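Engineer: Below: sequence and its predicted model.
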Amino acid sequence: MANFSQEPDTAVAVLGKALEWLRQGHQVALATVVRTWGSSPRRAGSMAAINETGAFCGSVSGGCVETSVLEEALEAMEHGHSLTLSFDVSDESAWSVGLACGGTIAIRVVPMTGPGAVHSELYDAVVASIGQRRSCFLVTDLASNRVDFYRTSARLRACFPGLPSGQLEAGVFNAREQQWFLNVFEPPTRLIVLGGVHIAQMLVPMAQLAGFDITVVERRKAFAAEARFPGVPVLIENAGVALGKLAPDARTAVVALTHNPELDDPGLIAALDSPAFYVGALGSRRTQEQRRLRLLECGVGLGQVERLHAPIGLPIGAATPGEIAVSILSEIVSVFRGKG
């Protein structure tokens, strides 16, 4: 079996690979985690795509659970039926199947080709929506296997008024006297790095492994050299201008790393005036106090200035560029997950 797990394993990336296989003439099935209890390394909504050769992309668990899902997916493609698999694992055997401790996971396996297949245009719509950095939703009737696409949460809530009022998350819910599965697709988190310095060279590959889309902004050509950030977009221009073009949204983090007010401040002013969920800047407490006064003098509101994470990063005693990068990425993830 070919394992494409080195590729991004977000649900959208998995759908992209599944659609690519379809265009190449393969039979394809999708496996989706619909519910978890106890410990599970993959959240509800996690996906894997499998084709008839046994090649797969993504992950729904690990160990023998993954193997069993692949086998069931091959059978589902052959017979054209959907099914829900449930795995109940005791604490004693949890490690062998990829669970940290005992738990139960339910996984829905659906063929994308053949009799009973779900129409691929729904998944095309998901990929297109995420490409435009717009969230979208799929709702599956678990009894009939009907899947519907929703472009907005407002439309979804209008059709299912019993959904929780807070942030929507993937999972099974009850409505109209039956069960449904909601899968939530969000644009990837973005990280805009102001300054192509050494710490940035450590931070960028770490953030890529964590699933961030990265853009480096650096107006100094020597620091913006392609060899310093291979395969990563680098904008060679003023940080304020670049932020205007990049338009940070609520799934964007911005970090200023040059330690040079002339280079950092224009970008910080633009970032603090945006919906970016995290804005951080390198520097000591004294540097931050000076930066704070400058930003206020430039007309940045007090509330906006107080959004700035500076000194940047979690206080883990980081000393080397690599350790500082770890502390920065850890703080970004903590804030994004509502823990910071």
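Structural biologist: Ah, there it is.
Engineer: Only C-alpha atoms from now on, for both contacts and neighbour counts.
Structural biologist: OK.
Engineer: For the closest residue to Gly38 other than its chain neighbours, grab the count of nearby residues.
Structural biologist: Leaving aside its chain neighbours, Gly38 sits nearest to Gly103 (4.3 Å; criterion: CA to CA, 6 or more residues apart in numbering). When neighbours are counted by other CA atoms under 10 Å, Gly103 registers 17.
Engineer: For the chain, which strand extends over the most residues?
Structural biologist: Determined from DSSP state E, the single longest strand within the chain is strand 28-38.
Engineer: residues in contact with it?
Structural biologist: 18, 21-22, 42-52, 60, 69, 73-74, 76-77, 101-113, 170-172, 181 (CA atoms under 8 Å, 6 or more residues apart in numbering).
Engineer: close enough to count as contact, Ala271 and Phe277?
Structural biologist: No: taking CA atoms under 8 Å as the definition, Ala271 is not a contact partner of Phe277, at 9.6 Å.
Engineer: Next secondary structure after the longest strand of the chain?
Structural biologist: Remark: after strand 28-38, the chain's next helix or strand is strand 47-51, criterion DSSP states H and E.
Engineer: Okay, one more to line up with it:
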Amino acid sequence: MPVPGIFCGRKVPFCASRRRLLSLTSIPPKTTNDMKEIRKIIAAYDNLKQQEVTMALATVVGVEASSYRRIGARMLVAADGRCVGGISGGCLEGDAKRRAQTAIYQQTPSIQVYDTLDGEDRVIGIGLGCNGKVTVLFTPIGVADPENPVEILRSVVDTRGPEVMIQLVRGPKSLQDLVGKPLRGRAEIARRTGVSERQLYREILQVTDRGLSRLGTFNGEAGAPLEMLIEQIRPETRLIAVGDNYDVLALAEVTQALGWELHVVGTRRKFTHDFEAKTHHLYGYDEVGQLQLDAHTALVMMSHDYDKDKAMIAHFLPQQPAYLGMLGPRKRMEKMHRELTEEGFDLGGYPRLFSPVGLDIGAESPEEIAMAICAEITTVFRRRPGGMLKDRRGTIH
């Protein structure tokens, strides 16, 4: 049964069977990585490399109980102290920067566990205040190595399929030269570490099925314990907005802040310079056939034209969008539902249709409506209910 990712062999579909492939877009995968932050780290890496400044990468590889950031959060640290990204809400960054600079100086990776489960964070000299345990890996970056962690991140950011990245975090002395380096291919990883390929496969499958990265514990050569980070990296959300009015520009502002790709379908003569500047790509209505949906793509109808919205829903519905929203009152959608059903479309059996669109936050202005739309898309893609955190039992993440 194949699993995703160039680090587990050749790149393959995220599913193990045709049945799962067909259901992929109807059940959006849970997303965990901040692709916007990863792109910023890559840009900073390129800049520092050009300036011949040495650097290290701090990566959250383990989290227990409460933590502001999750596994996979990263911060790139230059030898001169410049930083991009983050591994906490600000309480770890100062200490982490110093440890990253030490890793640069010693050219040796290291691990630090920030543990405040007992609430006594004074012992490590920082104020966490979140009663959790965060494990951070500090890796010096060799810019001459085409397979250093940042270069590997670069190789996956533009793919639209999920990727799995595996790194050795802890192990016996004989494997210290592999710590912090991305490892490729299950068979090769098993050969180099002594880990059972079957156990590695099970751990990878657990990550891909749940959509959550994890720090796995394995038995290596002669039963020596070791830990590997198995991280699932997914592409940024792509949003297709059908419409060319001013409220689409408000949506563009929000998607820019989130780091999403915004593609807009509308009447080309109505696309102003602002549309060109704030969107990823513009399409005329006659070019809509160029757009293909995947499991990370949301679709919102906001043309304010009943016939156009209906035609676009009829066009995209066979692709089973992971999220399909439509502006307008409930009665408008009910009428369209009846007409499309009469024309042979099964909207009743499609669970990812949202109309009226957006979370109920009392939105009135175009900007507030855009925020409500993006919030609802996020809840669907993260498989969360979208309620208030104060009402949630257990941990936030």
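Structural biologist: Sure, I can see it. No experiment lies behind these values; they were computed from the predicted model shown.
Engineer: rewinding a little: how far does the longest strand of structure 1 sit from the chain's center?
Structural biologist: Here the centre of strand 28-38 of structure 1 is set off from its chain's centre by 17 Å, with CA atoms, centre = their mean, to the nearest Å.
Engineer: Please identify the residue in structure 2 that aligns with the residue nearest to Gly38 of structure 1.
Structural biologist: Counting by TM-score structural alignment, Gly103 of structure 1 corresponds to Gly132 in structure 2.
Engineer: residue in structure 2 matching Ala210 of structure 1?
Structural biologist: That one, Ala210 of structure 1, aligns with Leu258 by TM-score structural alignment.
Engineer: now do His309 of structure 1
Structural biologist: Residue pairing (TM-score structural alignment): His309 of structure 1 is matched to Phe354 of structure 2.
Engineer: ok, that match touching Gly328?
Structural biologist: No: the criterion here is CA under 8 Å, and Phe354 of structure 2 misses it with Gly328 at 10.7 Å.
Engineer: Neighbour count for the two, which is higher?
Structural biologist: Neighbours per residue (other CA under 10 Å) separate Phe354 of structure 2 from Gly328, with Phe354 holding more: 19 against 16.
Engineer: That one and Arg238 of structure 2: what is the separation?
Structural biologist: According to CA to CA, to the nearest Å, Phe354 of structure 2 and Arg238 of structure 2 sit 17 Å apart.
Engineer: what about Ser110 of structure 2, distance to Ile38 of structure 2?
Structural biologist: Distance from Ser110 of structure 2 to Ile38 of structure 2, counting by CA to CA: 21 Å.
Engineer: ok, the match of Ala210 of structure 1 - contacts?
Structural biologist: Contact analysis of Leu258 of structure 2 by CA under 8 Å, 6+ apart lists Lys36.
Engineer: just the strands in the stretch 201-340 of structure 1 please.
Structural biologist: Remark: strands assigned in the stretch 201-340 of structure 1 by DSSP state E, counting those that start in this stretch are 213-217, 234-235, 252-256, 278-281.
Engineer: Could you do the stretch 101-250 of structure 2 as well?
Structural biologist: Taking DSSP E, counting those that start in this stretch as the criterion, the stretch 101-250 of structure 2 carries its strands at 110-115, 132-141, 163-170, 182-183, 214-219, 225-233, 238-242.
Engineer: From the chain's centroid, how far away is the third one?
Structural biologist: Meaning strand 163-170 of structure 2. For strand 163-170 of structure 2 - counting by CA atoms, centre = their mean - the centre lies 16 Å from the chain centre.
Engineer: tell me which strands and helices that strand is in contact with?
Structural biologist: Contacts defined by 3 or more CA pairs under 8 Å, 6 or more residues apart in numbering; DSSP states H and E place strand 163-170 of structure 2 against strand 182-183, strand 225-233.
Engineer: Buried residues, the last one. List them.
Structural biologist: Using 16 or more other CA atoms under 10 Å as the burial criterion, the residues of strand 225-233 of structure 2 that qualify are 226-233.
Engineer: Turn those residues into TSV, columns for distance to Gly125 of structure 2.
Structural biologist: As requested, the buried residues of strand 225-233 of structure 2 are exported to TSV (distance: CA to CA, whole Å):
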residue	distance to Gly125 of structure 2
Leu226	29
Glu227	27
Met228	28
Leu229	27
Ile230	30
Glu231	30
Gln232	32
Ile233	33
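Engineer: What's the match for Ile373 of structure 2 in structure 1?
Structural biologist: Match for Ile373 of structure 2 (TM-score structural alignment): Ile328.
Engineer: got a list of what the residue positioned nearest the centre of structure 1 touches?
Structural biologist: In structure 1, the centroid-proximal residue (CA atoms, centre = their mean) is Pro188; its distance is 4.3 Å. Counting by CA under 8 Å, 6+ apart, Pro188 of structure 1 touches 133, 211-213, 251.
Engineer: now Gln199 of structure 2
Structural biologist: Per CA under 8 Å, 6+ apart, neighbours of Gln199 of structure 2: Phe218.
Engineer: Mind doing that once more with 10 Å?
Structural biologist: With contact set as CA atoms under 10 Å, 6 or more residues apart in numbering, Gln199 of structure 2 has these partners: 190, 205, 216-219.
Engineer: separation between it and Ile373 of structure 2?
Structural biologist: Taking CA to CA, one finds Gln199 of structure 2 at 41 Å from Ile373 of structure 2.
Engineer: ditto for Leu153 of structure 2
Structural biologist: Distance of Leu153 of structure 2 to Ile373 of structure 2, computed by CA to CA: 29 Å.
Engineer: which of these two has more neighbours?
Structural biologist: Neighbours were counted for Leu153 of structure 2 and for Ile373 using other CA under 10 Å; Ile373 has more, 24 against 20.
Engineer: so that one sits right up against Met302, yeah?
Structural biologist: No: counting by CA atoms under 10 Å, Ile373 of structure 2 does not reach Met302; the two are 11.0 Å apart.
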